[in-house]
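1. Here is a sequence with its predicted model. Questions after.
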Amino acid sequence: MAVPETAGEHIAMRRKRLRYRAWHRGTREMDLVLGPFADAHVDAFDAAKLDRLEALMEEPDTDLLKWVLGQEPVPAHVDGEFLALVVADHKRRAGV
């Protein structure tokens, strides 16, 4: 019989999984954008913000990188407000 998980254990596992995914994207460039962002913010995120990060991380790295660098406009289906938080965090860390 499986032990039921509490809400705290569930969200802790989501956070751990998201941090891992942020650092293991497939392209080093996005690892260096999303990894530090996740390390700095995921522990403070509630379920709704974790949902927003998960949705953003479902996008392909090639597209994410173009949006982060401002090479292409962010499409309407992407949470541009949340992406702006990621970009601002990256720029702050990079000293831009």
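-> Yep, that arrived.
2. going forward, measure contacts and count neighbours with C-alpha atoms only.
-> Fine.
3. Spit out the contact partners of residue 71.
-> Listed by C-alpha atoms under 8 Å, 6 or more residues apart in numbering, the contact set of residue 71 is empty.
4. Next one: it relative to residue 65, how far apart?
-> 8 Å (C-alpha to C-alpha, to the nearest Å).
5. Ok, residue 92 next?
-> 17 Å.
6. Comparing those two, which residue is more hemmed in?
-> More crowded of residue 92 and residue 65, by other C-alpha atoms under 10 Å: residue 65, with 16 against 10.
7. and here's the other structure:
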Amino acid sequence: MDLETRLKRLRFRAWHRGIKEADLMLGGFYDARSASWTEDQVTWFEELMEEQDVDIMAWAMGTEPVPARWQGTMMDDLKSLDYVPISK
């Protein structure tokens, strides 16, 4: 599958998790960061999408330790949460 198709598929998956908070976190992360991702980063995010929402959210919010497999710059970016617009 070509990279453009993979990214379109990932965008849909990131915004349609089933839990609104996960949609905002993962969809917002995708929208804010995916344009600059390398193929390895796209693969990382594809694999992360296979994890449970509650686990991803716990890792990103710091309420559970991040497994070694997911540690690194991508998780650090996900944990920053500066990519979700908050209306005032």
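-> That came through fine. Just so it is clear, the structure is predicted and the values come from calculations on it, not from any experiment.
8. burial count for the counterpart of residue 28 of the first structure in the second structure?
-> Using TM-score structural alignment, the partner of residue 28 of the first structure in the second structure is residue 20. As a burial measure, residue 20 of the second structure scores 12 neighbours (other C-alpha under 10 Å).
9. Just give the nearest non-adjacent residue to the residue positioned nearest the centre of the second structure, would you?
-> By C-alpha atoms, centre = their mean, the second structure has its centre lying nearest to residue 26, at 4.1 Å. Spatially, and ignoring its direct neighbours in sequence, residue 26 of the second structure is nearest to residue 14 (5.1 Å; C-alpha to C-alpha, 6 or more residues apart in numbering).
10. isn't that neighbour right up against residue 21?
-> No: taking C-alpha atoms under 8 Å as the definition, residue 14 of the second structure is not a contact partner of residue 21, at 11.1 Å.
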